[in-house]
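1. what's the 3D shape of this:
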Amino acid sequence: MTDSTVPASPTLRSIPASLRVTALQTWYFPAALSVFLVAVAQFNFLVFHTLAELFAIIVCFILFALAWYTHRFSRDHFLLYLACGMFWIGALDLAHTLSYKGMGLLPVNEANTATQIWLVTRYLQALLLLTAPLMASRNTDKMMLFLVFGLIAALTMLWVASGHFPDAFVESQGLTALKIWSEYVIMAILAGALTLIWKRRAAVAADALPFLLVAIVFAIGTELAFTLYIDVYGFSNLVGHILKLFSFWAIFQAVAVASLIRPYQALDASNRAKDDFLASMSHDLRTPLNSILGFSDMMRSQMFGPLGHAKYEDYIGNIHASGTHLLGLVNDILDLSKLESGQYELNRQDLNPRALAEEVVRSFAPAIAAKDMDVNVACDAEVRQLSADERAMVQLLNNLVSNAVKFTPDNGKISIAWSKRSDGAAILQVSDTGPGIPASQLKRLGKPYVQIDPYVAQKGGTGLGLFIARRIAELHGAKLRINSKPGVGTTVTVIFPPQV
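-> Sure thing, here's the model as predicted:
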């Protein structure tokens, strides 16, 4: 175990009011469950006890899973320590439930064994809560922590099973003095845990803290109720289990808020901030780039006379090409942000597939002419129209044709073809005679920011084109597939669902 500094836990004011400890909605479920269990107890106390304990056991296992699997993100050592211990508390409570008088599942038919297991379990739970604040600043290996708690639980069970543990309940007499005084000692330990957690609250997630304090208060009430019964099926036993239910629910809420709700809300807030930033930067980035492109184009065309030196024409061409490239990157990143945040809305209308393809091809005319490529656009007569968003479809086609033009060598061939399947699905295929892609790399193709080999990387770009095309296709309910063979070329197929 090594000491590490634990940052003060942030208070996230955006936690919904319905999830705070003072909100009535927070307690609706345990209250409703308690009413149901009390009703069950009127008919069969053993069923009541089993269901009440199973609730606490399930909560222990769930909160362990939450804290265990989210620790790499939350880095909350306090909750991890608590959850590792609570897993074994749940295991011991399961042993208590199975050995309860009348269950008949274990070779035990008296109340003493279950009461003994209950007593050692509550001692361990109280000590766990007391030591958790002390361990919050220690970055402990979680597997070692889990195994240490497991060893402690196993040793206590062996102590009870060996018959050397003092009696806690005597039939017809009720609780022994050891059991009653132990409950008071447990309450004192819990009170100490309450005080220590409050003093070291900076190490506890701010939203989890109130739930933990309330959980301990309920636990103290639970132990008090368990000092009063004579019959294990008695009223104070019932009250104690109801209070335990509320205590475990509060612990569950603490872990759920700290491990799930708060991190996800922080992520959501971060995403919103990113979207707002990109939206505000969209204008700030595009405006100067458009000015650069506009003025450099005017200078390149020598609208107001010659520049005076041939080298200037080369420089202006480089400026214009670089500005065009940068504007394309900015547009890709902004489009990706909209797609990822769910803000990319479609405005469907009836489009002419051939006209769309020809329009996109015309925009690449200079690059096509420079490489002396043969580009063919074909459209079956059955594909007369397509219900889609025009802007999105232009972008999809633009990204696919751009890749084809970029990677097809001089004198190569590109084909854009629309066809219709027998089931009415419209098929778009963009094929090229470029270098092709090895089968081992195809799975990586189409992932954001992925450039699959040095040849692709040196062509420039962010690796977003195919990813954006795929997401646009998915928004239309279409599927995008890539087939490629090194030395032959690549075909990207987009299959649109049948349309009425």
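2. contacts, neighbours, all on C-alpha from now
-> Noted.
3. what sits against residue 219?
-> Residues in contact with residue 219 (Cα atoms under 8 Å, 6 or more residues apart in numbering) are 190, 243-244, 247.
4. chain center to whichever strand or helix holds it, what's the gap?
-> Residue 219 belongs to helix 209-225 when assigned by DSSP states H and E. Distance of helix 209-225 from its chain centroid, counting by Cα atoms, centre = their mean, to the nearest Å, is 31 Å.
5. same check, this time on stretch 244-255
-> 23 Å.
6. ok but residue 427 is inside a helix, no?
-> No: counting by DSSP: H, G, I helix; E, B strand; the rest coil, one finds residue 427 to be strand, located in no helix.
7. second chain to compare with the first, below:
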Amino acid sequence: MLPTSINPALRHPVGRKEAVFMGLAVMAVLATRSHSYLLFHTLVEFFNICVVLTAFSLAWNTRHHLEDGFLRIAGLALGPSAAILLLHTLTYKGLGVFDPDDANLPTQLWVVQRLMQAGALFAATLPMVTRSRNNIPLVVSATAALVMGGLVFLGLFPDCFVDGQGLTPFKIAAESTCMVVVAWAAWRMWQDRSPRPPQVRRLAIALLLCGSVESATFTLYNDVYGALNMAGHVLGLTQSFLLYTAIAWVGLTRPLESLFARQSKLRSQFERDAARAQHDMARFAEILAHHMQEPVRQQHVFTQALIKALPQPVPPEVAQPLEFVINGAMRQRSLLRDALTYLSLSEPIPASAKCAAGDVLAAVLKDLSERVDQSGAQISYGSLPKLAVPADRLKALFRALLDNSLTYARPDLPPRIDIRAENQGSMARVSVSDNGVGIAPELRHKAFGIFERLNHDGNGTGIGLAIAHRVVDSAGGDIWIDDTALGGTTITFTLPLA
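-> Prediction:
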């Protein structure tokens, strides 16, 4: 089952844990600079690549329901730039992976990545682009990566860094262009009045400003191992982290929050409907208890009065129909009584409920004493434990089972009923055995259904065993039917011990 509420910390894109994690990660990476700038650069770029690829993966997998066009387009379009960023990392001066091992090749690849990033972020603020649901931004970005990356390795891309001189005019112009384009994108985001959460708007503006300042730092450095170069890489990592955070919040956390809110609303509605249905059921039970039983009582009383008013002896042709009326009234009263008991069992069991099963059984036998004496029944029982069920429910259970044994006794033998109990872990197993007519194995699966009368001799209401099943089931136990050594039926049930 899904939870009905979401962690309040997840209602904001950048929570305290995320900020602390990001801060510790940056500090750990910065600490490596004192040992080796090359190590710092490699770690920060690999971290950046992982964040960008994660953001791309989130954007790709949530693209069909990611409503924020800026995040969808930016996340998809920046995916191919991770490949260029990986090449830039591997070609960085000092790693010796590519030949020649100089600063120009990684700087060229960096400029390619920056141009792709600036173009993607600016395009993500254009309404005509954000309204599209196709994969064209991803295709355009991948094509740009292949074309410009190919120009770099073919030697056709302009130089960006010259040893001994520093940045070339092209590099400075390219970074300045990226700075202006990304700053323009930030202004467009500020002016945009699309129905976007304010948290997401702030994140988008923050990541765009990080990108613009990052480009500014990369127009000023002369040393690829210098402080400005380092600051620019940290800003780039921050920008990628903010993009990832925004996509994760909009694409995953907010939909889950909406789902949980809807689930909570549906659960509340269900609980209200259940309470209303329970109230209606209680009202219906009240009608059964009072309004419907009164006419039956009057039918029984006035029929007996009619018999007494008639000249005695009453002719058989009159006495027999009147006896049928009386028996029908008595049966209807029993039926209404059992139906009322069955309906009353819909209430949940209190957690503090408990009773002594032996005392409850003794009370039931006292209520049935007249019927037991008339039938000549022999009822034996041993020590019974305390059970975690209300006394009135256990009383209804014992009454239903004993009434069933007395009703379906064999005509040639006096009823014999044996009640035994044993503890099995946290449950008590209680069996009620009799020597009655029994229940055929092929019919036992129907015995606990309401109004299921397996014997059509006119006795019973068809609700007794349904009451027994409902009591046991509501308490978390099981009930079933077995054969018995007495020749009739054994009904066994389990209930939790108190």
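8. TM-score for this pair?
-> TM-score for the superposed chains, counting by TM-score structural alignment, normalised by the length of structure 2: 0.61, backed by 379 aligned residues with a Cα RMSD of 5.0 Å.
9. picking up where we left off before, which ones among the contacts of residue 219 of structure 1 lie within helices?
-> Using DSSP state H, the members of the contacts of residue 219 of structure 1 that fall within helices are 190, 243-244, 247.
10. Produce a PyMOL select command limited to the buried residues of these.
-> In PyMOL, this line selects whichever of these come out buried by 16 or more other Cα atoms under 10 Å:
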select buried, resi 190+243+244+247
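11. which one of the ones in helices among the contacts of residue 219 of structure 1 sits closest to residue 256 of structure 1?
-> Distance to residue 256 of structure 1, by Cα to Cα, is smallest for residue 247 among these, at 14.3 Å.
12. excluding chain neighbours, what is closest to that closest one?
-> The shortest distance from residue 247 of structure 1 to any non-neighbouring residue, by Cα to Cα, 6 or more residues apart in numbering, is to residue 215 (4.2 Å).
13. going by length in residues, pull out the top helix of structure 2.
-> Ranked by residue count and defined by DSSP H, the top helix of structure 2 is helix 254-286.
14. coming back round to it: farthest pair within the ones in helices among the contacts of residue 219 of structure 1?
-> Based on Cα to Cα, the longest span within those runs between 190 and 243 and measures 14.6 Å.
15. what do we get in structure 1 for residue 199 of structure 2?
-> Aligned by TM-score structural alignment, residue 199 of structure 2 pairs with residue 207 of structure 1.
16. residue 254 is in contact with its match, correct?
-> Yes: shown here, residue 207 of structure 1 and residue 254 form a contact pair, counting by Cα atoms under 8 Å, at 7.3 Å.
17. who has more neighbours out of these two?
-> Neighbour count, other Cα atoms under 10 Å: between residue 207 of structure 1 and residue 254, residue 254 has more, with 27 against 24.
18. counterpart of that one in structure 2?
-> Under the alignment (TM-score structural alignment), residue 254 of structure 1 maps onto residue 246 of structure 2.
19. repeat that for residue 171 of structure 1.
-> By TM-score structural alignment, residue 171 of structure 1 lines up with residue 163.
20. ok, its match - how many residues close by?
-> Using other Cα under 10 Å, residue 163 of structure 2 has 12 other residues around it.
21. thought it was touching residue 101?
-> No: applying Cα under 8 Å as the test, residue 163 of structure 2 and residue 101 come out as separate, 11.5 Å apart.
22. strands of the stretch 1-150 of structure 1, start to end?
-> All strands of the stretch 1-150 of structure 1, identified by DSSP state E, counting those that start in this stretch, fall at 2-3, 138-139.
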